[in-house]
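Enquirer: 3D model of this:
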Amino acid sequence: MTAKPVTITALARHLDLSIATVSYALNGRGREMKLPEATIERVCAAARQMDYRPNFFAHNLRRKHTDTVGVIFAALDENWAHRVLWGMTRVFDRAGLTPLLGVHFWDQAREEREIHSFLQRRVDALICFPQPENLDLYRTLIRQKQKLILLGDTLPDLPEASYAAWDSGEAARVAIRHLLASGRKRIAFVGPDPRMTMTKARYQAYLDCLAEAGLPLREDRVVWARSGEIPRDAVVRLVSQPASRPDALFVVNDGLALPLLETLTKVGVKIPDQIAVVSMGDLLASGHEAIGLTSMHEPCEELGEALAGAALTLIRKPNTKPLHLLIPGNTLTRRKTAP
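Expert: Next comes the predicted model:
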């Protein structure tokens, strides 16, 4: 027959001490509460002897905290999420918090399930990569006073949401000006869902740079794709039309640019001789010698630290006004697709 776990009450009774004294000795606050060293040592020795194991779940429920944060990424197929998570853990580790991971794969219903699962586990905060389709869900969470932070982007119609994101509009200007300085005049734009704030910022940078250079906007050189999808056919059509064929592509992120480079090579486009390509994010694969994608370096670790810091702020000060954090980073890594 399996023995029942030893409770803190039984341990305190065995030692003839108060439950509070035993709790302080075991959770590392004994010296703070001015307990004698001999008492702390006696409690710890008895806990080992009696194989006492604290019930962290019950303890956290009493504290109304679980010391966990739910983190939902859009995908995990590149090293972007790894770098962001690395930055988060540097902050969470110091604060004694543990991130619980989820992924929505650009699926509206899946993200909703992941969020509800985390809420059932009573996470102290939620960090989510946003999808426009879940705007109403985010609004509901915020009305319910859930501690929600949007990861890497936000939505224009959601000013009440906290978020941390790369200040990528300014970074996009650096990338596009590099193409212009190299003599490219027929620059096309390729981007994902235009409903996202940071995508809008990058597109606005594209418009501004064309205007600065005195170049007209050609709508037939603008390609939009659904989030999570690669617009291969649309880009092939674009480069196959002599009247609209660009001499450069500005691609909103490396996740789009890398497969598009492969597609362009397959249809015989010489890069960068015929078409230069500049992107944003500087993923690990972008720097591979066989690829050499010119890309803006995204400060992912710093983004992760900012997200974790925002979560801590909302946990400790629930009445804090929405946090809108933009992380600077304007380093262009020049490689062979646009030297």
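Enquirer: rest of the way, CA atoms for contacts and neighbours
Expert: Will do.
Enquirer: dump the residue contacts of residue 126.
Expert: The contact partners of residue 126, taken as C-alpha atoms under 8 Å, 6 or more residues apart in numbering, are 69, 70, 71, 72, 115, 118, 146, 147, 148, 149, 311.
Enquirer: Who wins on neighbours among those?
Expert: Across the contacts of residue 126, the neighbour count under other C-alpha atoms under 10 Å reaches its highest value at residue 149, namely 29 neighbours.
Enquirer: That one belongs to a helix, doesn't it?
Expert: No - counting by DSSP: H, G, I helix; E, B strand; the rest coil, residue 149 is not part of a helix but strand.
Enquirer: My read is that it contacts residue 127, right?
Expert: Yes - checked against C-alpha atoms under 8 Å, the pair residue 149 and residue 127 is within contact range at 4.8 Å.
Enquirer: before we move on, the earlier item: filter the contacts of residue 126 down to the ones in helices?
Expert: The helices, defined by DSSP state H, take in 115, 118, 311 from the contacts of residue 126.
Enquirer: circling back to that earlier point, closest one of the contacts of residue 126 to residue 191?
Expert: residue 72 (22.1 Å; C-alpha to C-alpha).
Enquirer: At the geometric centre of this protein, which residue sits there?
Expert: residue 151 (4.2 Å; C-alpha atoms, centre = their mean).
Enquirer: What residues does that one make contact with?
Expert: 73, 127, 128, 129, 130, 163, 164, 165, 307.
Enquirer: go again using 6 Å as the cut-off
Expert: Residue 151 makes contacts with 128, 129, 164, as judged by C-alpha atoms under 6 Å, 6 or more residues apart in numbering.
Enquirer: How many residues are close by residue 284?
Expert: Other residues close to residue 284 by other C-alpha under 10 Å number 11.
Enquirer: For it, give its distance to residue 298.
Expert: Relative to residue 298, residue 284 is positioned 11 Å away (criterion: C-alpha to C-alpha, to the nearest Å).
Enquirer: list residues touching both of the two?
Expert: Applying C-alpha under 6 Å, 6+ apart, one finds that no residue jointly contacts residue 284 and residue 298.
Enquirer: Roughly how far does the closest residue to the residue nearest to the centre of the chain other than its chain neighbours sit from residue 224?
Expert: Distances taken as C-alpha to C-alpha, 6 or more residues apart in numbering put residue 129 closest to residue 151, at 4.5 Å, once the chain neighbours are dropped. According to C-alpha to C-alpha, residue 129 and residue 224 sit 20 Å apart.
Enquirer: now the other sequence, so there's something to compare against:
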Amino acid sequence: MLNGKAAERKISVETVQRVLAAAKDVNYTPNALARGLRQKKTHAIGVVFPHLRNDWAHLIMRGVVEELGASETVPMIVCHHGDAELEARLLRSLVERRVDGIICNPLRNGMDRYRDVVRRGVPLIFLGDAPKGLDEIPCSAWDPAAVHLAVEHLLALGHRRIVYLGSRDNRVISEARRHVFWDSLRQAGLSPSRRDIILSSTSEDVGDGPLELLRGENPPTAFFVEYDDQAVSLYQLLDDAGVACPRNVSIATMGGSPRSVSAGCCLTTVSAPVVDEGRACAQRLMSMIDEPEHKPERAYVHGGSLLVGQTTGPVANSKPGSRGTP
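Expert: All right, here's what the predicted structure looks like:
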């Protein structure tokens, strides 16, 4: 009667009103756990993030909540902070709480953890990237083809030696972004070198590799940076070394997070359709929950646009006397 099915069960309006009045008098609250046991659903999903910084998680959750809409399903948010053992505990805790499904931005090497979730009958979908060798687990991610927008912009400015700066990441989407970068240069008639790919230990670290290249022979005139966190770190590294952007070298990146406009500069970046990513991931997870036999494959969320900031400009050495010495 309190579940809105009185008419379906042919219960009179008068009886419904009396029960509702009595429930209000005693401040009755439905027991979601009991209802979950009866329905074999908890109406809760887990969302596993690496962090909550830079507004990314907030925008993902906006899309997730929009997709959940007026349903009874609520998200439970946890963060692993790059710690594999913590992620394992969090996944185990979500499974023990009988969540109906899990959205997870995965670490690079968690094959056993993720397969264990699936073995326990909990629908799992990867957000943003996926470890190699887990094709049986679907993934919803931003289309890596968006890399081309940034590279095309640099090429149009006359840059012919562009260095890729990313993290040492063997996940599917990260590797695909490197391939798009490589293919974009080749389509422009260039012959990129392996030494033009610099991979750091984390998505924030840049190391000394960029400065070494700038001080060597035939220095690059531009960097494409996979993550805007790294791009901010690169900009600060170059600024400390007296290398001006874009007068000495250009930087273009991806993501469009608040950090890209809060580091004393406005980075040229490709904005990510983050809300759409969250919405698409939630939609696919809910379809897996409602139709267990449905096994969606990897899917890309298209979109994003180039935002030209203060860190890209024409090739500096095309103007005599305009290029400084790093």
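Enquirer: related to what we said a few turns ago, residues in contact with the residue nearest to residue 151 of the first structure?
Expert: If a contact means C-alpha under 6 Å, 6+ apart, then residue 129 of the first structure has 73, 74, 150, 151 as its contacts.
Enquirer: how about it, what's its match in the second structure?
Expert: Aligned by TM-score structural alignment, residue 129 of the first structure pairs with residue 105 of the second structure.
Enquirer: What separation do you get for that match and residue 309 of the second structure?
Expert: Distance, residue 105 of the second structure to residue 309 of the second structure, by C-alpha to C-alpha: 29 Å.
Enquirer: cool, residue 225 of the second structure as well?
Expert: According to C-alpha to C-alpha, residue 225 of the second structure stands 14 Å off from residue 309 of the second structure.
Enquirer: for residue 53 of the second structure, same thing?
Expert: Where residue 309 of the second structure is concerned, residue 53 of the second structure sits at a distance of 22 Å (C-alpha to C-alpha).
Enquirer: more crowded one of those two?
Expert: Neighbours around residue 53 of the second structure and residue 309, counted as other C-alpha under 10 Å, are more numerous at residue 309. The numbers are 16 against 11.
Enquirer: What sits closest to that one if chain neighbours are left out?
Expert: The spatially closest residue to residue 309 of the second structure, leaving aside those adjacent along the chain, is residue 268, at 4.1 Å (C-alpha to C-alpha, 6+ apart).
Enquirer: what do you get for residue 165 of the first structure?
Expert: Taking C-alpha to C-alpha, 6+ apart, and ignoring the residues beside it in sequence, residue 165 of the first structure has residue 152 as its nearest neighbour in space, at 4.1 Å.
Enquirer: quick one: what's aligned to the one you found in the second structure?
Expert: Applying TM-score structural alignment, one finds that residue 152 of the first structure aligns to residue 128 in the second structure.
Enquirer: Its match: how many residues sit nearby?
Expert: Using other C-alpha under 10 Å, residue 128 of the second structure is surrounded by 23 other residues.
Enquirer: Aligned against the first structure, show me the partner of residue 14 of the second structure.
Expert: When the structures are aligned by TM-score structural alignment, the residue of the first structure matched to residue 14 of the second structure is residue 38.
Enquirer: does that match sit in a helix, a strand or a coil?
Expert: The three-state label given to residue 38 of the first structure by three-state DSSP is helix.
Enquirer: try the one 3 residues further on
Expert: Applying three-state DSSP to residue 41 of the first structure yields a three-state assignment of helix.
Enquirer: what's the neighbour count on it?
Expert: For residue 41 of the first structure, the number of neighbouring residues by other C-alpha under 10 Å comes to 14.
Enquirer: Can you check which part of the second structure stretch 172-186 of the first structure sits on?
Expert: Under TM-score structural alignment, the counterpart of stretch 172-186 of the first structure in the second structure spans residues 147-161.
Enquirer: ok, now stretch 89-103 of the first structure?
Expert: Going by TM-score structural alignment: stretch 89-103 of the first structure matches residues 65-79.
Enquirer: tell me which residues in the matching stretch are buried?
Expert: 65, 67, 68, 73, 74, 75, 78, 79 (16 or more other C-alpha atoms under 10 Å).
Enquirer: got the contact list for that stretch?
Expert: When contacts are defined by C-alpha under 6 Å, 6+ apart, stretch 65-79 of the second structure is touched by residues 43, 44, 45, 46, 47, 48, 49, 50, 51, 279.
Enquirer: residue in the first structure matching the first one?
Expert: Which is residue 43 of the second structure. Under the alignment (TM-score structural alignment), residue 43 of the second structure maps onto residue 67 of the first structure.
Enquirer: Spit out the contact partners of its match.
Expert: With C-alpha under 6 Å, 6+ apart as the criterion, the residues that contact residue 67 of the first structure are residue 97.
Enquirer: Can you give me the separation between it and residue 37 of the first structure?
Expert: As for residue 67 of the first structure, its distance to residue 37 of the first structure is 28 Å (criterion: C-alpha to C-alpha).
Enquirer: just residue 328 of the first structure next, same as before
Expert: Counting by C-alpha to C-alpha, the gap from residue 328 of the first structure to residue 37 of the first structure is 49 Å.
Enquirer: Compare these two and say which one has the larger neighbour count.
Expert: Using other C-alpha under 10 Å, the more surrounded residue of residue 328 of the first structure and residue 37 is residue 328, with 17 against 12.
Enquirer: That one touches residue 169, doesn't it?
Expert: No - counting by C-alpha atoms under 6 Å, residue 328 of the first structure stays clear of residue 169, with 9.9 Å between them.
Enquirer: Do you have the strands of the stretch 151-300 of the first structure handy? List them.
Expert: The residue ranges that make up the strands of the stretch 151-300 of the first structure, judged by DSSP state E, counting those that start in this stretch, are 162-166, 187-191, 222-224, 248-251, 276-281, 294-297.
Enquirer: Tell me roughly how far the shortest one lies from the second structure on average.
Expert: Per the superposition on the second structure, strand 222-224 of the first structure and its aligned residues are separated by 1.0 Å on average (mean C-alpha distance after the TM-score superposition for the first structure).
Enquirer: Can you check which part of the second structure that strand sits on?
Expert: Using TM-score structural alignment, the partner range for strand 222-224 of the first structure is residues 197-199.
Enquirer: Helices along the stretch 201-339 of the first structure, start to end?
Expert: Secondary structure of the stretch 201-339 of the first structure (DSSP state H, counting those that start in this stretch): helices at 232-240, 254-266, 300-316.
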